[in-house]
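> sequence? don't have it. structure:
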């Protein structure tokens, strides 16, 4: 028997879904294998990321830990940040929320229409900050390709770190590529010592792009906030779009602005509260506390 129940809230941002648990009053006693069991869509509850809320520090309202479905820890998740800001706003009545992660603090603003903006900070663009396995002076297009050397299917991705590593490939038609097949190969490419999120992007016009994302450790996703930020930054660096643009993902649109005044990336989008429940005891370790 577990020593106590663990309540969770299921939320999503454009279909990118999360199990969110409150660990501000005490440790959960969950290890990575336990989180992976809970996150499993076939035998557990299922989610794209497992989120644990801890007491805030350094002036933040909360500290957010982000776990992938395999139990590994991630540094950033923009969609989850919006959901957590919504929770904190409901608890406190505040419209301005500061959420801290292992990648840094993410100031967030809850708007009257229910959407949430998150300041995702400035992108890290140097090769050793992303990181890459070899040096590139210009990371807006590195030497990496998919397919034959004389006729690559995808090539020259822009790379950036938005709390986690991202590679962004631009193409004429995102639906022409089997991202489920090439995503895991690129995620684990030797060029990315910490693996990478892989996006393929189609520019519609100067203020709108379409994208699909293979998320590191999670696979194909309906939406990825940090990827949308990396896409916006990459499109601007390649002079394909304006600094303020809509990134339409399979789950819906996110508004991205790479602010010129301070270099920070602002992401705005909706949140959805699905339901509240308890994690079944069959998914918890006997010593969970």
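Cool, got the structure. Please read these numbers as outputs of a predicted model, since none were measured by experiment.
> Could you use CA atoms for every contact and neighbour count after this?
Fine.
> Look through this protein and tell me its longest helix.
In the chain, taking DSSP state H as the definition, the longest helix is helix 78-92.
> Report the secondary structure element holding the closest residue to residue 32 other than its chain neighbours.
Spatial nearest neighbour of residue 32, chain neighbours left out: residue 71 (4.2 Å); criterion: C-alpha to C-alpha, 6 or more residues apart in numbering. Of the helices and strands defined by DSSP states H and E, none includes residue 71.
> who's in contact with residue 71?
Residue 71 is in contact with 31-36, counting by C-alpha atoms under 8 Å, 6 or more residues apart in numbering.
> From residue 63, how far off is it?
Per C-alpha to C-alpha, to the nearest Å, residue 71 is found 18 Å from residue 63.
> now swap in residue 139 and tell me
Separation of residue 139 from residue 63 (C-alpha to C-alpha) stands at 31 Å.
> Likewise for residue 104?
Distance, residue 104 to residue 63, by C-alpha to C-alpha: 10 Å.
> neighbour count winner among those two?
A count of neighbours by other C-alpha atoms under 10 Å puts residue 63 above the other of residue 104 and residue 63, at 23 against 14.
> put this beside the first:
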């Protein structure tokens, strides 16, 4: 038995997608996910995405980071799955049900509503998430928001001047964040434009992060720095984020299929 996969990416944030909606997949654990994600000895990806049947939506999407940890949400992966599905779909995730719809600019995803309470991030103890009274060297007073997964956002003059390879993992694993955290550094360019870099929890420095773009845009909007529709420029390209008056977040951007293949599950310790 070989398992088919589709290699996809959203602005360079890449995925191995396994489709188990019609063909039963063997059980996958964190070790198998990390083995498949390894760029030297596996297929290579930032996240492994597994599609399964759902009782409450068109499909269920499970997401594993490159280190094997399972996470609640991934905006870029949702766009990729929307492209693979080829039409509007409701997708069940650990963060709830989201919707993806093909549009002229790519795939538009309704990401749900943001949460700001300290225990919804979550943090280890109560504090103001609008301007957190904490700092890691030059990174100070961030915003924290949960957009399906947890993010902390620092607004800086130049995101490219920040040593994210060193500070990213330091902040990600700080005891303040009991479930770890995605780390965003952003600069406000205009009322409708943000430049962003992201250290992704369990994956590291990434070319793009859809939930990071959403969280950063929402954080900037909460502080009155930008309007309610902005373009967020990441190293891999741009996403458009809108925070509707009803509280819902809409993310729009491209997704790409790179290639298809198959693998022997025994090569990655997967028992069939």
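Structure received. This structure is a prediction, so every number in the text was calculated from the model and none was measured.
> Give me the number of neighbouring residues for the equivalent of residue 203 of the second structure over in the first structure.
Mapped onto the first structure by TM-score structural alignment, residue 203 of the second structure lines up with residue 218. Other residues within reach of residue 218 of the first structure, judged by other C-alpha under 10 Å, total 16.
> Next: the one 10 residues further on.
Applying the criterion other C-alpha under 10 Å, we find 32 residues in the vicinity of residue 228 of the first structure.
> residue contacts, the aligned residue in the first structure for residue 66 of the second structure?
Counting by TM-score structural alignment, residue 66 of the second structure corresponds to residue 69 in the first structure. Residue 69 of the first structure sits next to 35-36, 39-40, 47-50, 217-218 when contact means C-alpha under 8 Å, 6+ apart.
> just so I have it, where are all the helices in the first structure?
Under DSSP H, the first structure gives helices at 32-39, 78-92, 179-187, 225-237.
> okay, those helices, which one's buried deepest?
Highest mean neighbour count of the helices of the first structure: helix 225-237, a mean of 27 (counted as mean count of other C-alpha atoms under 10 Å).
> Mean deviation, that helix versus the second structure?
Mean deviation of helix 225-237 of the first structure relative to the second structure after superposition (mean C-alpha distance after the TM-score superposition for the first structure): 0.4 Å.
> Residue 164 of the first structure maps to what in the second structure?
Using TM-score structural alignment, residue 164 of the first structure pairs with residue 149 in the second structure.
> Just list the residues touching residue 47 of the second structure, thanks.
Contacts of residue 47 of the second structure by C-alpha under 8 Å, 6+ apart are 14-16, 37, 63-66, 203.
> Select, from those residues, the two members most distant in space.
Spatially, the most separated pair among the contacts of residue 47 of the second structure is 16 and 203, at 13.8 Å (C-alpha to C-alpha).
> Which ones among the contacts of residue 47 of the second structure lie within strands?
If you go by DSSP state E, the contacts of residue 47 of the second structure have 14-16, 63-65 in strands.
> Just want the most central residue of the first structure.
A centroid search over the first structure (C-alpha atoms, centre = their mean) returns residue 77, at 3.2 Å, as the residue closest to the centre.
> For that residue, which residues are in contact?
Going by C-alpha under 8 Å, 6+ apart, residue 77 of the first structure touches 66, 224-226.
> quick one: what's aligned to residue 132 of the first structure in the second structure?
Alignment note (TM-score structural alignment): residue 132 of the first structure maps to residue 123 of the second structure.
> isn't its match right next to residue 181, touching?
No. With contacts defined as C-alpha atoms under 8 Å, residue 123 of the second structure does not count as touching residue 181, sitting 9.5 Å away.
> Comparing the two, which shows the higher neighbour count?
Between residue 123 of the second structure and residue 181, residue 181 has the larger neighbour count (other C-alpha under 10 Å), namely 27 against 20.
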